[in-house]
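Asker: pasting the sequence and the predicted coordinates here, then a few questions.
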Amino acid sequence: MNKYFSEKKQWRFLFLLATCFLGCTITFFSCAQEKTDGSPAGYNLAAPKKYNMPNILQEISGIAFLNGNSSTVYAEQDEEGKVFVFPLGSKDYTHTKFAKNGDYEDIAIAKNRVIVLKSNGDLYSFPITETKKTETTQTVETKSILPKGEYEGMYADPTSGQIYVLCKECKQDKKGKYTSGFVLNMHSDGKFVLAKKFNVDGSSIGKLTGRKKGAFRPSALAQHPITKDWYIVSAINKALVLTDAQWKIKAAYHLSSNTFNQPEGIAFDKAGNLYISNEGSDSQYGNILKFVYQRSKK
């Protein structure tokens, strides 16, 4: 009898041990998953407010706001040399033709000028007042200022007017782990001059997201108006990367395909709310996702 209860206790102990192990394993992987698919402080990347785009912006790329005011969106898409202006949440829009058709990747606003980045690194700028017209003749082009390569991400500092551009794929980056970046100054006539260069070391992104990401291929960037961290989106890597003001990576987050179809643009409003634009597909509209910023209480 004693032997029976002894064996019974042993089996019960083994059962409890196995249950505990299983529970700990599940907890471990749940925590690891949460860490991998988490969100930057103040945001919940799993709970956006979605704004579907009109058909003309099915391939929406970059987005920008004037003075951090998100009530009006300035956007462009990959194929037409047009800037689109519309109230956030509305499918009614106006557009301004600023150049011939081409592969335009990002948009920014600084010193009351609209700036558009072409995939080859060429830059176009024109007065923001021209967006009231269907076509502008005041476009200023700056060509061949950046090394040959493919470019998708650009940000304009609203105070200094400096322009930050990141390579998506440039020849000088192919053999290294760094992604090249460039800072440009804008003259009063809307032309640009190269001010300095910088690098982003993307080698830690795969480890931080818990997924094999391959080479870092940025598609958009913006600076947080409050923390001053840089937020960089990569559509190919399906990642959101955070760096400090000196471009050192602080964190990286996997962007789920269930939420982010093809993230191509990023912007903040003056309250710190985050907006990411996504190109559409055969089964999805192009959209802008808004993530409300919740400041930590200290």
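Answerer: Ah, there it is. Just so we're clear, the structure is a prediction, and the values are computed from it rather than from any experiment.
Asker: C-alpha only now, for contacts and for neighbours.
Answerer: Fine.
Asker: ranges for the strands of the stretch 51-200 of the chain?
Answerer: Per DSSP state E, counting those that start in this stretch, the stretch 51-200 of the chain carries strands over the ranges 60-66, 69-77, 82-87, 94-97, 104-110, 113-118, 123-127, 140-142, 149-156, 163-170, 178-186, 192-201.
Asker: just checking, what packs against the helix or strand hosting residue 232?
Answerer: Secondary structure assignment for residue 232, by DSSP states H and E: strand 230-234. Under the contact criterion of 3 or more C-alpha pairs under 8 Å, 6 or more residues apart in numbering; DSSP states H and E, strand 230-234 touches strand 220-223, strand 239-243, strand 263-268.
Asker: tilt between the longest one and strand 104-110?
Answerer: With axes from the mean of the first three to the mean of the last three C-alpha atoms, to 10 degrees applied, the angle from strand 263-268 to strand 104-110 works out at 10 degrees.
Asker: return the set of buried residues in the lengthiest helix in the chain.
Answerer: Determined from DSSP state H, the single longest helix within the chain is helix 2-36. Across helix 2-36, burial judged by 16 or more other C-alpha atoms under 10 Å covers 35, 36.
Asker: if we can go back for a sec, looking at the strands of the stretch 51-200 of the chain, which is closest to residue 10?
Answerer: Nearest to residue 10, of all these, is strand 192-201, at 54.0 Å by C-alpha to C-alpha.
Asker: after that closest one, next one along is what?
Answerer: helix 205-209.
Asker: got another one to weigh against that:
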Amino acid sequence: MDNPRELTLPSKAVICEVAPRDGFQAITNKWIATEDKISMIRLLSETGVKNIEITSFVHPKAIPQLKDASEVVQACQDLTQINFRALVPNIKGAERAIVSGIKKIKLMLSATDSHSLSNANCKTMEAQNGFLPIIELAAKEGVKVGGSISVAFGCPFEGKVPKERIFQIVSRYMSMGVDEISLADSTGAGNPKQVYELLGYLRDCFPSTLFTLHLHNTRGLAIANAFAALQQGIIHFDSSIAGLGGCPYLPGATGNVSTEDLVNAFHEMGVETEMNLDKLIETAKAIKLKLGEIGDSYMLKAGPTSLLYEKQTGQHKLEN
């Protein structure tokens, strides 16, 4: 008989690596050579990851670091085992992405009007209405579309976002034919109780919608928030190798939850990701060395739990 106190979690989770977009765009003090971006993406492709957010097709003046988006995408077309997606802000970005070979695009939207005015120079509803030509183009070209809601768990201008506001935005996405929606904790303001309750509410309201989580670790709660999401049956997560990232438009916003930390936590709980943790740590070290960035990764500081023990005479002995 099952133990009624035993916690039941999903048996697997699907991770999308976002360092080539979220991580690289946060590096503003130096140019990352195009060939270096490509080589790091190739390293990531060897970790067992199946999904990579490879870049963003924003205007080069907005994010100069990603002005080579087309070249990067075209150079990685031979990595057919990877599902690539790109962030697009408008129809021009969508056109560039599709011409470059992208088969899945992700839309950019803020949960609050204040953040939207700061980020997109228009209010949320106006920005969302502007997605219609993008969605029509994607449908014509056979390209998948995912939606996003930035600052979904806390806005730097307006504080916590009411669940009714998120409901309104998701409803609008669904009416436009977008049924995959990423909830982004862009400021790292979310907490496990908040994440659990909001996801439970949204899953009850929109049972056919695929919700994904994009977590930043600004206040050290990203892993706890991912655990709360797992308890609500959410299995799709974004993460960034070595914890690289941080929105250039959000002061103090540190990087995404690190991929190696998230995979370690999931594997320790019996949630399979089909990713190789040792290879992830090796890749994180190489990318950190290449970029000279500190990032935020417990695996790079302490290593996986398995390293705490060594086998001696058939027993495990705790290292001093």
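Answerer: Perfect, thanks for sending it. Please read these numbers as outputs of a predicted model, since none were measured by experiment.
Asker: what TM-score comes out when they're superposed?
Answerer: The TM-score (TM-score structural alignment, normalised by the length of structure 1) is 0.31; 175 aligned residues with a C-alpha RMSD of 7.2 Å.
Asker: take the strands of the stretch 51-200 of structure 1 and write them to a markdown table, including distance to residue 28 of structure 1 and mean neighbour count.
Answerer: What follows is the strands of the stretch 51-200 of structure 1, written out as a markdown table (distance: least, C-alpha to C-alpha, whole Å; neighbours: other C-alpha atoms under 10 Å):
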| stretch | distance to residue 28 of structure 1 | mean neighbour count |
| --- | --- | --- |
| strand 60-66 | 38 | 27 |
| strand 69-77 | 40 | 20 |
| strand 82-87 | 44 | 20 |
| strand 94-97 | 51 | 18 |
| strand 104-110 | 40 | 27 |
| strand 113-118 | 44 | 24 |
| strand 123-127 | 48 | 23 |
| strand 140-142 | 53 | 17 |
| strand 149-156 | 36 | 25 |
| strand 163-170 | 35 | 23 |
| strand 178-186 | 33 | 19 |
| strand 192-201 | 29 | 15 |
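Asker: to residue 19 of structure 1, which of these lies closest?
Answerer: With C-alpha to C-alpha as the measure, strand 192-201 is the member of these nearest residue 19 of structure 1 (42.8 Å).
Asker: what helices and strands are in contact with the closest one?
Answerer: Using 3+ C-alpha pairs under 8 Å, 6+ apart, the elements in contact with strand 192-201 of structure 1 are strand 178-186.
Asker: so what does the strand it packs on touch, helix or strand wise?
Answerer: Judged by 3+ C-alpha pairs under 8 Å, 6+ apart, strand 178-186 of structure 1 is in contact with strand 163-170, strand 192-201.
Asker: so which residues of structure 2 form helices?
Answerer: So, for structure 2 - with DSSP H - the helices run 24-25, 34-44, 69-75, 91-100, 113-120, 124-129, 132-141, 163-175, 192-205, 222-231, 259-268, 277-291, 298-302.
Asker: just name the most buried of those helices.
Answerer: Neighbour counts (mean count of other C-alpha atoms under 10 Å) averaged over each of the helices of structure 2 peak at helix 259-268, with a mean of 23.
Asker: same for it, what does it pack against?
Answerer: Secondary-structure packing of helix 259-268 of structure 2 (3+ C-alpha pairs under 8 Å, 6+ apart): helix 277-291, helix 298-302.
Asker: now those as CSV including distance to residue 14 of structure 2?
Answerer: Output for those, formatted as CSV (distance: least, C-alpha to C-alpha, whole Å):
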stretch, distance to residue 14 of structure 2
helix 277-291, 14
helix 298-302, 19
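Asker: out of the ones you listed, which is closest to residue 194 of structure 2?
Answerer: helix 298-302 (24.2 Å).
Asker: who touches that closest one?
Answerer: Residues from elsewhere that reach helix 298-302 of structure 2, judged by C-alpha atoms under 8 Å, 6 or more residues apart in numbering: 242, 260, 261, 281, 284, 285.
Asker: next, give me the two most distant ones among the residues you listed.
Answerer: Comparing every pair within those by C-alpha to C-alpha identifies 261 and 285 as the most remote, at 13.1 Å.
Asker: so who does the closest residue to residue 252 of structure 1 other than its chain neighbours touch?
Answerer: In space, and not counting its chain neighbours, residue 252 of structure 1 is closest to residue 241: 4.3 Å by C-alpha to C-alpha, 6 or more residues apart in numbering. Residue 241 of structure 1 makes contact with 205, 230, 231, 232, 233, 249, 250, 251, 252, 253, according to C-alpha under 8 Å, 6+ apart.
Asker: could those be laid out in JSON lines, adding neighbour count and distance to residue 27 of structure 1?
Answerer: Below are those laid out as JSON lines (neighbours: other C-alpha atoms under 10 Å; distance: C-alpha to C-alpha, whole Å):
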{"residue": "205", "neighbour count": "26", "distance to residue 27 of structure 1": "24"}
{"residue": "230", "neighbour count": "21", "distance to residue 27 of structure 1": "32"}
{"residue": "231", "neighbour count": "24", "distance to residue 27 of structure 1": "30"}
{"residue": "232", "neighbour count": "23", "distance to residue 27 of structure 1": "30"}
{"residue": "233", "neighbour count": "28", "distance to residue 27 of structure 1": "30"}
{"residue": "249", "neighbour count": "21", "distance to residue 27 of structure 1": "28"}
{"residue": "250", "neighbour count": "14", "distance to residue 27 of structure 1": "25"}
{"residue": "251", "neighbour count": "17", "distance to residue 27 of structure 1": "22"}
{"residue": "252", "neighbour count": "28", "distance to residue 27 of structure 1": "22"}
{"residue": "253", "neighbour count": "24", "distance to residue 27 of structure 1": "20"}
